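**Q** here are the coordinates; sequence isn't available:
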C-alpha cells in the first residue's frame, strides 16, 4: 500500500500543485485512501477542550476547505479533523497560481485568500458528516467585507450546529488586514462577538483561536491576555509564516504564507512561550513531519497537534506512522498518557 501511495505522490508532484490537491481529494472520494481508522492506545487517548480524541494527531484546516471529503478522511488515521476556512459568502480567492511546492525544503507557499464555497454550502455538507468523529470548522472573513470581525460570528452561527469546535482564524497572511485583528483591542472585540454567537447555539461548542508565528514577544503576551479573559477554549499555534530565511528553489520568494519544515522551530518557540502565559490547551501546528517532531510540540506545551504540508511529501500513511511512533516515544520515556508529557520539555524551546 505504501509503495502505491509513493507512486501516486510522485505522479501528483508532476502536476500543478493546486490541481494535484484537487486530484488528491477526488482520489479520497473514490476510495483510494487509508481505511483503517485512527491508531489508538490508552497512552494516545486524550481530551482537547473537553473533546475525546482517540489520538492527538489532527488534520489542519486548508486540506479540505469545503468539507467535500469528510467521510473518507474519517477513515484515515487522524484523531480529529478541521475543515475550512469558511466565509459567509463564496469567494474565488486570489489569482492563480497561488500554491507553490518547495520540495528541497519539504515546504509550501500559498496565497489562496480564503477561496471557498461559502458557509451555506459547507454547512449542508457538515450536516451530513460521519458520526463518531471530532470535526471542527475554521472560520474566516470575506475579503470585501466591511466588517470582518462580524463575519466570524456569522459563520459560527450558521455552521456551529454541525461541528464539534470552531476556530477563529485571524492569522492568515493572505487576506488584507486580517492579521491586524490580532491586536489586543481588535481581538478582544472580535472574540466578544464570536462568544455571543456561541451562546446562542442550542449546543455551545469549544472555540479555538489560531495565531500567527510572526508575533513579537509582547504581541504573544497580549494575545494570551485576551485569550485568558475571553472565554475561548484553546489556542492553535501557529498559522503560516511570512519569513523567507534559508529557502531554496525557484519559488522561494513567492508571496504568501510558508508552511512545512522551515516553520517548525519558529512555531514551536511561539508555542512554548504561549504555554507559559496561559493554562488553555494549545494545538501545535507547523512543520510536523515525524513522530519526533509531534513529540517535540507536545513536550513544548501542545495538548494535540495538526498536520497538513507534510502530507504532500509523505502521504496519508504518515498519520499512522506518527501516531505509532509517538506511542513508542511515550513508552520509552515512561509516560502513561500523552497528557502527562505536555510541557515536559518546554524549557528546551525558551
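**A** Alright, I've got the coordinates. Note that the coordinates shown come from a computational prediction; the quantities given were computed from them, not determined experimentally.
**Q** Please make it C-alpha for all contacts and neighbour counts, starting now.
**A** Fine.
**Q** Neighbours of residue 162, how many?
**A** Neighbour count of residue 162, defined by other CA atoms under 10 Å: 21.
**Q** quick one, helices of the stretch 151-300 of the chain?
**A** 184-199, 217-230, 264-275, 291-300 (DSSP state H, counting those that start in this stretch).
**Q** What residues of stretch 40-49 count as buried?
**A** 40, 43, 44, 45, 46, 47, 48, 49 (16 or more other CA atoms under 10 Å).
**Q** How far off centre is that stretch?
**A** Remark: stretch 40-49 is offset 18 Å from the chain centroid, using CA atoms, centre = their mean, to the nearest Å.
**Q** for the helices of the stretch 151-300 of the chain, which one ends up most surrounded?
**A** Compared across those, helix 291-300 shows the largest average neighbour count, a mean of 25 (mean count of other CA atoms under 10 Å).
**Q** tell me the angle of it relative to helix 264-275?
**A** Put simply, helix 291-300 runs at 20 degrees to helix 264-275, going by axes from the mean of the first three to the mean of the last three CA atoms, to 10 degrees.
**Q** now for helix 291-300, which elements pack on it?
**A** Of the remaining helices and strands, those touching helix 291-300 by 3 or more CA pairs under 8 Å, 6 or more residues apart in numbering; DSSP states H and E are helix 264-275, strand 304-307, helix 317-332.
**Q** Can you give the contact residues for the longest one?
**A** For helix 317-332, contacts defined as CA atoms under 8 Å, 6 or more residues apart in numbering pick out 2, 34, 38-41, 43-44, 55, 57, 76-78, 289-292, 294-295, 311, 336-338, 341.
**Q** putting a second one here so we can go through both:
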C-alpha cells in the first residue's frame, strides 16, 4: 500500500486508459505467483466451485485474458476476464475512461472493446492448473442476433472457463440492457443453457443496479426457472449521485464509492426476490473489509472488486481478505458461508 501511495501521483498524471494499459503491461512482466492458499475461514463453495477466498476481481480489468495468472498471484480468490465478444471490436471513441479522484469513482463508456473470443481462447488454453477463472461474455454492438452471440460465446468459452458470466447489464452497448426484460431474458437464458449442454461450467448472470422492483422480481423468477447458478449484483450505474469531480457529467457507467449504497440496496432486493435460492455475488463500491462484510451479511456469497484498486492499489486485495477473516471471527462465525444472509436472520429475531 505504501509503495502504491508513492506511485499513484505518477499513475494519475497519465490518461486513465493509458495508465490501465501500462498496468496490464507491467503485470505481463510479473511472475505468475501462486494462487491464494485455502483459508478455512475464508474458503467457500459456490455453484460447485471451491473458492479459496470470497474476494474476486470483477470483469473489465483483464478484458482480453492477458494477465489472469499474475492477478491470481495478487491474492484474489478468483478472477473474471472479459467482457469477450464473438468478434473483435474497437469499442467506443476515446476518451472513454475517466477517474473521478475526488469521489473515488470511475466513469467508463468502453463499449466492450476486446480482441474477440478466438484470441482470448488461445491464451486461456495455455492456462496452468490452479485458481478459478471466470469468463464474462457479451454480444457485438453490430450483431443482428445478440442472443445468438451469447450462445456462440458459451460454446466457444465453456471448455476454458471455471464459470461463465452472461453480461447483459453494461450501459455502453445500445439496447443491451433490454435483454433484462422478462421475455427477452427467458429466451436468452434458455439459449445459453442449451448451448452449454450437459456437464458444462456454471452460468452466472450479471445485472444492472438501475432496476425497478418489478424488474428485480422478474429477473429473479427467470433465473430460478432456468436454474442459473448465481447472480452478480451489480454492474455500473447510469444514475448520478452528487459528485465533485469535473468528469461528473461524462456519459457512461459509474462505478466506485458512489455506487455503494445503490449496489447494496439492489443486493438486498435480489436476496428477498430469490428467497436465498440463488447464490449472489456482490460488486460495486467495495473498498474495505467492512464493505465486503456488509455485502456478505446482506446475502452475498462472494464479492468482486475493480474500481477500488485504482485508488488503493493491489495490496487492497489481501487487506480485505484479512479484514474479512477478523470480522468473521469477531462476530462468532466459523467461516464466511455461515455469515451469508445473517443480516436478514437477525432482522427476524428482532
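**A** Yes, it's here. As the structure is a computational prediction, the values presented were derived from the model and not from experiment.
**Q** ok so, going back, okay, the helices of the stretch 151-300 of structure 1 in JSON lines with distance to residue 21 of structure 1 next?
**A** JSON lines is the format used below for the helices of the stretch 151-300 of structure 1 (distance: least, CA to CA, whole Å):
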{"stretch": "helix 184-199", "distance to residue 21 of structure 1": "31"}
{"stretch": "helix 217-230", "distance to residue 21 of structure 1": "33"}
{"stretch": "helix 264-275", "distance to residue 21 of structure 1": "22"}
{"stretch": "helix 291-300", "distance to residue 21 of structure 1": "24"}
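**Q** what sits against residue 314 of structure 1?
**A** 6, 289.
**Q** Show the contacting residues for whichever residue in structure 1 pairs up with residue 195 of structure 2.
**A** When structure 1 is aligned by TM-score structural alignment, residue 195 of structure 2 is paired with residue 197. For residue 197 of structure 1, the contact set (CA under 8 Å, 6+ apart) comprises 153, 154, 156, 157.
**Q** so what corresponds to residue 259 of structure 2 in structure 1?
**A** For residue 259 of structure 2, the aligned position in structure 1 is residue 263, judged by TM-score structural alignment.
**Q** With residue 212 of structure 2 instead?
**A** By TM-score structural alignment, residue 212 of structure 2 lines up with residue 216.
**Q** Export the buried residues of stretch 40-49 of structure 1 to a markdown table and append columns for secondary structure.
**A** Shown next, in a markdown table, are the buried residues of stretch 40-49 of structure 1 (DSSP: H, G, I helix; E, B strand; the rest coil):
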| residue | secondary structure |
| --- | --- |
| 40 | coil |
| 43 | coil |
| 44 | coil |
| 45 | coil |
| 46 | strand |
| 47 | strand |
| 48 | strand |
| 49 | coil |
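**Q** who touches the residue nearest the centre of structure 1 in this structure?
**A** Nearest to the geometric centre of structure 1 sits residue 60, at 2.8 Å (CA atoms, centre = their mean). Residue 60 of structure 1 makes contacts with 81, 82, 83, 285, 306, 307, 308, as judged by CA under 8 Å, 6+ apart.
**Q** Show me the one in those residues that has more neighbours than the rest.
**A** residue 285 (31 neighbours).
**Q** And it? What does it align with in structure 2?
**A** Checking TM-score structural alignment: residue 285 of structure 1 goes with residue 283.
**Q** For that match, which non-adjacent residue is spatially closest?
**A** residue 304 (4.9 Å; CA to CA, 6 or more residues apart in numbering).
**Q** so what corresponds to the one you found in structure 1?
**A** By TM-score structural alignment, residue 304 of structure 2 lines up with residue 306.
**Q** distance of that match from residue 288 of structure 1?
**A** Distance from residue 306 of structure 1 to residue 288 of structure 1, counting by CA to CA, to the nearest Å: 8 Å.
**Q** again with residue 131 of structure 1
**A** For residue 131 of structure 1 relative to residue 288 of structure 1 (CA to CA), the value is 28 Å.
**Q** Of the two, which one has the most company?
**A** Shown here are residue 131 of structure 1 and residue 288; by other CA under 10 Å, residue 288 has more neighbours (27 against 9).
**Q** these two touch, right, that one and residue 310?
**A** Yes: with contact defined as CA atoms under 8 Å, residue 288 of structure 1 counts as touching residue 310 (6.8 Å).
**Q** okay, now residue 176 of structure 2: neighbour count?
**A** Neighbours around residue 176 of structure 2, by other CA under 10 Å: 18.
**Q** So which residues of structure 2 form strands?
**A** 44-46, 49-51, 55-57, 78-84, 97-100, 105-108, 133-137, 163-167, 203-207, 230-233, 253-256, 280-283, 300-305 (DSSP state E).
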